[in-house]
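Asker: Curious how this folds, go ahead:
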Amino acid sequence: MNQESQQNTQKEKKIAYNLNKLQKRLRRNVGNAIADFNMIEDGDKVMVCLSGGKDSYTLLDILLNLKINAPIHFDIVAVNLDQKQPGFPEHILPEYLNSIGVEYKIVEENTYGIVKEKIPEGKTTCSLCSRLRRGILYRTATELGATKIALGHHRDDMLETLFLNMFYGGKLKSMPPKLISDDGKQIVIRPLAYCKEKDIEKYAQAKAFPIIPCNLCGSQPNLQRQVVKEMLQMWDRQYPGRIETMFSALQNVTPSHLCDPKLFDFKNIQRGAVLEGIEGDIAFDKAEIPTTPVIQDEDDVNDYTENGIINFKAVE
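Answerer: The predicted structure follows:
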C-alpha cells in the first residue's frame, strides 16, 4: 500500500471514529432526556415530525437507533407536512424514508397558500404557520393512533425561546421538554432537549441527510429569533461554558427568589415561621455569583462514560 493510500485509510478511520463518537453523545443525550422526563413508555407509538431539516432528520435517526436496544417496545412513524410551497421537492422525503424502511405518512395541506393570503408581504409568517401546522399534526396523530408527538427542537432552541420571551414577551418561559395539548389528548415531546445544535449540524453533515430548506419562515430576514441565536453563538465563542450554565439554570429554579406570587406564597410569610426547601437568608448580603461557568461541557472534556446498564440513559 502506497503512502497516499495509507493516508486515505487513516483519514477514513478518523472520520468513522469521530462520527461514532458524535453519535454516542447524541444518543446518550437523547436517552437521558427520555429518561428524565419519561418521554417514551412501553407500547407508545411515537409520531416523529419530519420537516426535512437537520434537526428532525437527526431526531428520527437517533430514535430509530435507540429503539433497537431500548428496554421497552415502542413504534415509530415519520410524518411530513407538505405545505405546498412552490418548488418543494416532494420526492426527497419518500425516497429517503423508503430507503431506511421506516413507516411514514405524507400529509398534503396548502398552508402556504393560506399564510400568503392572510399575512401581508414582509410580515412574519411564523405565528400563523405554526398554528396551522399544530392543528394538522394533532389531527394526524389521532388518525394514526400515535400516543406521543416528537419534535426536533434542541437545547439551543429552548434557550433562544427563553430569551425571546424575556425580551419581547415579559415572561420567564421556554420550550418544555414535554407538554400536553390544551384538550389533554396529545403529548408532545422534545427528545433533543439536551443536544447542542452544533453537534446536530455536524451529525447531519456526516450522515449526508437530504436537507430540504424552508423558504416560508426560516429564510425571512431580521427575525427576532435569528438575532437571539447570533447573540448566543457569540457568547458561546467568547465565554466557553456559558451556554451550558444557562441551560442548567432552566433545571434549577428557585421560586422563592423570584417575583411571581403565583409560584411562591410571599403574602403569607409570617415572622417565626421556618420555611423548608428554600435557600437561606441573603437579605443583607450580596448574592455570591460565580465569575466562571458552574457547568462545563463534560462531553468535550471527558469523552464518554458508559455504565453498561440497559436503560435509556445507557443505551448503546
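
Asker: rest of the way, CA atoms for contacts and neighbours
Answerer: Will do.

Asker: what about the helices in the stretch 151-300 of the chain?
Answerer: For the stretch 151-300 of the chain, the helices defined by DSSP state H, counting those that start in this stretch cover 155-164, 197-207, 224-238, 242-250, 298-302.

Asker: So residue 98, which state does it fall into?
Answerer: Using DSSP: H, G, I helix; E, B strand; the rest coil, the structure places residue 98 in helix.

Asker: The structure of the following sequence is requested for comparison with the preceding one:
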Amino acid sequence: MELQRLLSYTRKAVDDYSMINSGDKIAVGISGGKDSLTLLYALHGLRRFYPNNFEIEAVTVNAGIEGMDFSPISRLCDELDVNYTVIDTDIYDIVYNIRRESNPCALCAKLRKGAFNKKAAELGCNKIAYAHHKDDVIETFMMSLLLEGRVHTFSPVTYLERSGLTLIRPLIYVNEADVIGFRNKYNLPVVKNLCPADGETRREYAKNLIKSLNKDLPGTHDRIFTAILNGTFDGWDERIAHKHTRT
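Answerer: Presented below is the predicted three-dimensional model:
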C-alpha cells in the first residue's frame, strides 16, 4: 500500500468521526508492531496538510521482557522528528512471575494501558491513538458475539472518564492486508514481540475463524464491517450524524 492511500483512509476515518481538533496533542501508542508503526506514519503524514493543527508524541510501554530492543523505533522517530518516550515497567514480572496469571493478556493489557495513559497525561496530551484496523474491529465483534453473547465492538472514538483522555482509532478503515503491504513497501522497523502468549490468544482464534468464513463465503469480512457501519453500535452511528452536519 502506498503512503498516499494510507493517508486517504486515515483522513476519511478522522473526518467521519471528528477525531482530531485544532490544538490536540496526541500520544500514539507504539508497541513496535506493524500496526502501530503504520499509525505513526499515518498521523505524521496527516499533520503536514490536515486543516486542524495537532501534535503527536510516540510512546512505548516496555513491559520488561528480556531481549526487547526498541532502538530501531527510536531511530525512526528521530528521522520523522517525533518525540519518543519509552516507559520502563515490571509488567512482565508481575504478570508471569508474581501473579502467575492463567489469563496473562487481560492483566497485562490493563497495566500497559494504565502506564500509557499516565504518561500521556504527563506529556500534556489530551488524546491517545491506538492502531486498531478494520480486521481488529471485525475480530472484536466476533469475539463479543461468540464469547460474551453480545453484539458489540469498540468505538472509533471513546472518552475515558477516569483519565480525561479521548481515545481515537484512525486506522479503522484500513485492512490488515494493506498494513502488511505498507510494512513491506516502506521497510518498517518492526520489533519482534517476544511475549510467550503472542499468537495464542482468543483474538487469534477469531482471526482464523473469519478467514475460514471468508474463504467459504467470499465477502463475509466486508459484509460484517458494513453491518457495523450501518448498525447502532456505540460511537459508530456518529459517522451518520457527522455526515448530516456537513451536507
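
Asker: Drop the TM-score for these two in here.
Answerer: After superposition, the two chains reach a TM-score of 0.88 (TM-score structural alignment, normalised by the length of the second structure), with 233 aligned residues with a Cα RMSD of 1.8 Å.

Asker: Looking at the helices of the stretch 151-300 of the first structure, which is nearest to residue 107 of the first structure?
Answerer: helix 197-207 (24.0 Å; Cα to Cα).

Asker: Which residue range of the second structure does the closest one align onto?
Answerer: Taken onto the second structure by TM-score structural alignment, helix 197-207 of the first structure occupies residues 176-186 there.

Asker: shouldn't residue 93 of the first structure be in contact with residue 56?
Answerer: No - if you go by Cα atoms under 8 Å, residue 93 of the first structure and residue 56 don't touch, sitting 11.7 Å apart.

Asker: Show me what counts as buried in the match of helix 197-207 of the first structure.
Answerer: 176, 179, 182, 183 (16 or more other Cα atoms under 10 Å).

Asker: do you know how far the first one is from residue 8 of the second structure?
Answerer: For residue 176 of the second structure, the distance to residue 8 of the second structure under the criterion Cα to Cα, to the nearest Å works out to 16 Å.

Asker: for the last one, same thing?
Answerer: Counting by Cα to Cα, the gap between residue 183 of the second structure and residue 8 of the second structure amounts to 17 Å.

Asker: do the same with the second one
Answerer: When Cα to Cα is the yardstick, residue 179 of the second structure and residue 8 of the second structure sit 14 Å from each other.

Asker: Repeat that for residue 96 of the second structure.
Answerer: 41 Å.

Asker: contacting residues for residue 192 of the first structure?
Answerer: 29, 30, 33, 59, 152, 153, 154, 155 (Cα atoms under 8 Å, 6 or more residues apart in numbering).

Asker: Give me the buried stretch members for the longest helix anywhere in the second structure, please.
Answerer: In the second structure, with assignment by DSSP state H, the single longest helix is helix 104-122. The neighbour-count check on helix 104-122 of the second structure (16+ other Cα under 10 Å) flags 104, 105, 107, 108, 111, 112, 115, 116, 117, 119, 120, 121 as buried.

Asker: ditto for stretch 74-94 of the first structure
Answerer: 75, 76, 77, 78, 79, 80, 81, 82, 83, 85, 93.

Asker: Adding secondary structure and distance to residue 14 of the first structure, write those residues out as CSV.
Answerer: Formatted as CSV, these follow (DSSP: H, G, I helix; E, B strand; the rest coil; distance: Cα to Cα, whole Å):
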residue, secondary structure, distance to residue 14 of the first structure
75, strand, 34
76, strand, 32
77, strand, 33
78, strand, 32
79, strand, 34
80, strand, 34
81, strand, 37
82, strand, 38
83, coil, 40
85, coil, 40
93, helix, 30
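
Asker: closest to residue 49 of the first structure among the residues you listed?
Answerer: The closest of those, once distances to residue 49 of the first structure are taken by Cα to Cα, is residue 79, at 5.1 Å.

Asker: Could you check which residue of the second structure pairs with the closest one?
Answerer: Using TM-score structural alignment, residue 79 of the first structure pairs with residue 59 in the second structure.

Asker: Likewise for residue 66 of the first structure?
Answerer: Under TM-score structural alignment, residue 66 of the first structure pairs with residue 46 in the second structure.

Asker: Please report how far its match lies from residue 61 of the second structure.
Answerer: From residue 46 of the second structure to residue 61 of the second structure the distance is 24 Å (Cα to Cα).

Asker: about what we covered before: residue 187 of the first structure is nearest to which of the helices of the stretch 151-300 of the first structure?
Answerer: So among the helices of the stretch 151-300 of the first structure, helix 155-164 is nearest, using Cα to Cα, at 17.7 Å.

Asker: just to revisit the earlier point, heading C-terminal from the longest helix of the second structure, find the next helix or strand.
Answerer: Per DSSP states H and E, helix 104-122 of the second structure leads on to strand 127-129 as the next helix or strand towards the C-terminus.

Asker: compared with the first structure, how much does that next one deviate?
Answerer: Compared with the first structure after fitting, strand 127-129 of the second structure has a mean deviation of 0.4 Å; criterion: mean Cα distance after the TM-score superposition for the first structure.

Asker: circling back: wouldn't the match of residue 66 of the first structure be in contact with residue 7 here?
Answerer: Yes - with contacts defined as Cα under 8 Å, residue 46 of the second structure counts as touching residue 7 at a distance of 6.3 Å.

Asker: Where in the second structure does stretch 149-158 of the first structure fall?
Answerer: Taking TM-score structural alignment, stretch 149-158 of the first structure hits residues 128-137 over in the second structure.

Asker: The matching stretch: end-to-end distance?
Answerer: First-to-last distance for stretch 128-137 of the second structure - Cα to Cα - comes to 18 Å.
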